[in-house]
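In: here is my input; please provide its structure:
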Amino acid sequence: MTLSWEQISDSAAAFERWLRFRALMAEVPSISYGVSHRGRQVLAGALGQADLRTGEAAEVSRTGYRVASITKTFTATLIMQLVERGELRLDDLVVSHLPWLAESMDQTGVTVRHLLTHSSGIIRDGSGAWADDDLPDRATLRRDLSQHPTFAAPASGFRYSNIAYALLGEIVENLTGQSFAEAVAKRVLEPLDMGSSGTRVTPRLRSTLATGYWTRRPGESYRAAAATEARAFEPAGGLISTVPDLLRYQEAHFSGDLRLLSDLSKREMQRSQWQRESEPHHGYGWMLWTVEGSSLRGHSGGYAGFNTKIGFDPDLGLAAAVLSNTLGALPGLGVDAFFHTVNRVRSLWTPVGVAAAGPSRADLGRLAGQYRAGWGEWLVVRIHKSLYLVDPTSDLPLREAARLTPAGSRFRFLIADHEDYGYRGEEVTFVMGPKGRPEQMRYGPQTYLRADI
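Out: The predicted structure is shown next:
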């Protein structure tokens, strides 16, 4: 499937306006976001503050975030590299690589493949891992596993497990002779020039790491989360990264890019290895889910004070990342909203050969923006040769977009395709300011003021 640059550009512009509105209304401390297409940056931006106490602004190319369980895809990548080199088999028993587990797990038959697919039956987090921000060290993890190694037989069901990926990281260390941090750096980060990423809070990464904040109720102040190391959970959730680095990483998992893995290994990682009752399903490391016409690979991440998500569609050559320094649903909604927008833009695109009527794309682009009044806010977005009126409170912004059809001048339109309770068939008029920029949108009986975020 191919996308034109105009389709990508219009999709990115509509998505960015929606995301910035949602971030503002959610009052998140900061959000950083970006989109790339086959190695070319399409969109990169940030809104808000990396640290509320100092007022430091978030910068998309500089500010780092704890991306938590996105780390699992890096760990799975390292495992597949070892498989390609013949140093490991996916059906190896875990105890053959981690003999200290023999006493508690020797008879369970848990394999490396079971760990990768969250089907090992191993407990999820152990004792008190997240309640007190004091993530377990190796000794604590081993004690927990000796007391409560599994809750079910391997391959009997799906159960997400951070401990499973902690064990995979230990296998990586044993086979490479490197610490997990060194293995990730040498085998993934450096080949991709991911210089703003790492799994340990080094002085360099600490200087750019956003402060994470706990959730709050309306009217409450944000409370900073402690800046803790992931310790034994480093392979399950220790990575710190930025939007540009995560876009480069996803691109390396496209077919034809051999910097990390062969195409065969990437296909194995990205096909469903475990079907859950509902999406996402799981490959090796990757979550798999669909949005409109896109079959996505990616992962979400939740850490003390952070929430993040990445997703890519290898058929379209698109990758997206949304990172925030507080907990909440916005990054996940954001990635899905982007791919929804791309697919809706494709479906709404004027077919080749249809005569262009009305204002030019340049004129339409000037009218596109954010408009607000006491009744609420609207986004006006350009899709090819048309404008659309979009409700920014919708999680899938273009699902009920209303097309504006030209009505005799560059700045006057009629509302088409709108729901019955709206102003279908009535006028929308844009009032231009002295610099040729629209300052108002008259929609039905209401006047909305231009208010871009």
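In: for the rest of this, base every contact and every neighbour count on C-alpha atoms.
Out: Will do.
In: got a list of what G369 touches?
Out: For G369, the contacting residues are 17, 379-381, 450-452, by C-alpha atoms under 8 Å, 6 or more residues apart in numbering.
In: what sits against the residue nearest to P149 when sequence neighbours are not counted?
Out: Closest residue in space to P149, ignoring its immediate chain neighbours: I122 at 5.9 Å, by C-alpha to C-alpha, 6 or more residues apart in numbering. Counting by C-alpha under 8 Å, 6+ apart, I122 touches 149-152, 159, 161, 163-164.
In: do S156 as well
Out: S156 neighbours (C-alpha under 8 Å, 6+ apart): 119, 121.
In: for it, give its distance to S120.
Out: Distance of S156 to S120, computed by C-alpha to C-alpha, to the nearest Å: 8 Å.
In: another one to check against the first:
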Amino acid sequence: MTAVKSAVAYFDSWLAFRQRYSRVPGVQAAVLLDDELLLSTAHGQADIGAGTRLTTRHLFRIASHSKTFTATAVLQLAELGKLRLDDTAGQWLSYLDGTPLAAATIRELLGHGAGVVRDGHDGDFWQLYHAFPDDDTLRKIATDRADVLPANERFKYSNIGYSLLGQIIAAASGMPYNRYVSEQIVARLGLEDTGPEYDPSRADEYATGYSALAYSDRRVPIDHVDTAAMAAATGFYSTAEDVVRYVSAHFFGDTRLLSDASKRLMQRAEWTVKGADGEYGLGLARVEIGDRLVLGHGGGYPGHITKTLFDPHDRLAVSVLTNAIDGPAETLAAGLVRLVNLAVEQGGEGRAGDGRESAGLDRFTGRFATLWGVVDVVRLGHKLFLLRPTSDDPTQGAAPLTVEGDHTLRIAGGIGYGSFGETLEYVFGDHGVESVRGGSATTSYPIERITAAAETLERVSVGTPLR
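Out: Sure, this is the predicted structure:
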């Protein structure tokens, strides 16, 4: 627990840095361990034009996270005997009679193995050229050349397939999809800031979504819209805090939504995903980060990119939500897992008297900058590390640091191009660290000092350095 908490504390600082460094309008995140919410944080803005600061209560469209809710609902109905995973879509949706998709099984749809077209043959609703498909339009899509590949040939992601599962859930449960998941999943868990579709009555609570910087230096705000018949694939909204509480119901031993038997079925690998690291189960993606197998899902909605990962055995969950169509949510969520791995494997959980030892180490920690960039000295568990916050993987090239004296650390690891074996020499003042010399024997300063200098200095010259 000590190591994990130290990793989470640094994660919040890293998120703040990455939000600015990546030029993302806003980042909202949460981390949960067992039943304890270790972090709920927000950095940046919910609305750039209005200057609205992002908070932990702003709502995000979590898009394909919806598939995890849909898969959970299917497994619930299977446990109740209201449907079977080997039922065909045609058994529940009569309009599919005589079409290729009639033979697709519920399990094939859940695992993206049915060969179904991804978004139909006109997916421009994703660009808001027109509205998302309603039920009638979904029927037309499902009966118009929707069988792109033979079933069970390979993993083939399909929003249309999951939209059909929403209709199947409605038929099997006897109530509309949105009502079923609201009552049997959201309400059961007491998730007050989660729902299956855009709620116009809460319009002021949503973080504004923005376009990408890939094609313009200016981000354009994007309207929130109803996803209609595709809610089961991409309609949900939530907060990071609610999302980690939701996925905690998928930890083993938690029976609020599903039995452990159903969770094992949902979480086992159905497919290896070609061209990407990882696998896919029934509504959940699987990936190994270091030696840790985590599950979860991402979400891409016009203006919002989101990612959630969880370890059902160690009962750890992280969710990162961003309000830009190019937001690095996946990179940031994976960063937490990597930091926890490093903290647990190398930082350790601490010893008796750890509080005093940690306080002694904490005096060395901070974010320091030179003309060349930024480094962090971080305590993870009861060890210090030199990390580079600009890296997508904050643990890449992590260098352990050993205490050599009251003012000196030694670099005891890291990459070969670094300063292995050399020292970091600290100058302390009344308010903490004033400067650090080390790493090519250059002098770094607390980042606030370099930031202030960069905002006022017209040119860096010999005798007029950035400091």
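In: and the TM-score between them?
Out: The TM-score (TM-score structural alignment, normalised by the length of the first structure) is 0.93; 444 aligned residues with a C-alpha RMSD of 2.2 Å.
In: about what we covered before: from the contacts of I122 of the first structure, which would you call buried?
Out: Buried subset of these (neighbour count, 16 or more other C-alpha atoms under 10 Å): 149-150, 152, 159, 161, 163-164.
In: inside helices: which ones of the residues you listed?
Out: Counted as lying in helices by DSSP state H, out of those, are 163-164.
In: for the buried ones among the contacts of I122 of the first structure, which one is nearest L82 of the first structure?
Out: Among these, A164 lies closest to L82 of the first structure (C-alpha to C-alpha), at 17.3 Å.
In: surely that closest one is in contact with L115?
Out: Yes: using C-alpha atoms under 8 Å, A164 of the first structure is in contact with L115, at 5.1 Å.
In: one step back: now for the buried ones among the contacts of I122 of the first structure: which two are most distant?
Out: Distance extremes for these: the farthest pair is A152 and I163 at 14.5 Å, using C-alpha to C-alpha.
In: show me where the stretch 101-250 of the first structure has its strands.
Out: Applying DSSP state E, counting those that start in this stretch to the stretch 101-250 of the first structure gives strands spanning 239-241.
In: for it, which segments count as helices?
Out: Along the stretch 101-250 of the first structure, the segments classed as helices by DSSP state H, counting those that start in this stretch run 102-105, 112-116, 138-147, 162-176, 180-184, 203-206, 234-237, 243-251.
In: report how many residues lie close to K435 of the first structure.
Out: Applying other C-alpha atoms under 10 Å, we find 7 residues neighbouring K435 of the first structure.
In: now the residue lying farthest from the centre of the first structure: how far from T429 of the first structure?
Out: Each residue of the first structure has a distance to the centre, and by C-alpha atoms, centre = their mean the biggest one is for G408: 42.4 Å. Distance from G408 of the first structure to T429 of the first structure, counting by C-alpha to C-alpha: 11 Å.
In: remind me, longest strand of the first structure?
Out: strand 40-51 (DSSP state E).
In: contacts for that strand next, please.
Out: By C-alpha under 8 Å, 6+ apart, the residues outside strand 40-51 of the first structure that reach it are 8-9, 12, 20, 23, 28-36, 55-60, 63, 209-211, 243-244, 325.
In: residue in the first structure paired with V340 of the second structure?
Out: Counting by TM-score structural alignment, V340 of the second structure lines up with V342 in the first structure.
In: could you point out which element follows the helix or strand hosting V377 of the second structure?
Out: V377 of the second structure is part of strand 373-380, with elements assigned from DSSP states H and E. The C-terminal neighbour of strand 373-380 of the second structure among helices and strands, as given by DSSP H and E, is strand 383-387.
In: how far off strand 376-383 does the longest helix along the first structure point, in degrees?
Out: As assigned by DSSP H, the longest helix anywhere in the first structure is helix 5-26. Put simply, helix 5-26 of the first structure runs at 170 degrees to strand 376-383, going by axes from the mean of the first three to the mean of the last three C-alpha atoms, to 10 degrees.
In: now do the next helix-or-strand element following helix 5-26 of the first structure: which range of the second structure does it align onto?
Out: Later in the chain than helix 5-26 of the first structure, the nearest helix or strand by DSSP H and E is strand 30-37. Counting by TM-score structural alignment, strand 30-37 of the first structure falls onto residues 26-33 of the second structure.
In: whichever residue in the first structure pairs up with A203 of the second structure and A183 of the first structure, how far apart?
Out: When the first structure is aligned by TM-score structural alignment, A203 of the second structure is paired with R206. Distance of R206 of the first structure to A183 of the first structure, given as C-alpha to C-alpha: 20 Å.
In: which of these two has more residues huddled nearby?
Out: It is A183, of R206 of the first structure and A183, that has more neighbours when counted by other C-alpha under 10 Å, with 18 against 15.
In: so what corresponds to that one in the second structure?
Out: Counting by TM-score structural alignment, A183 of the first structure corresponds to Y180 in the second structure.
In: that match reaches I168, doesn't it?
Out: No: contact between Y180 of the second structure and I168 fails when scored by C-alpha under 8 Å: they sit 11.6 Å apart.
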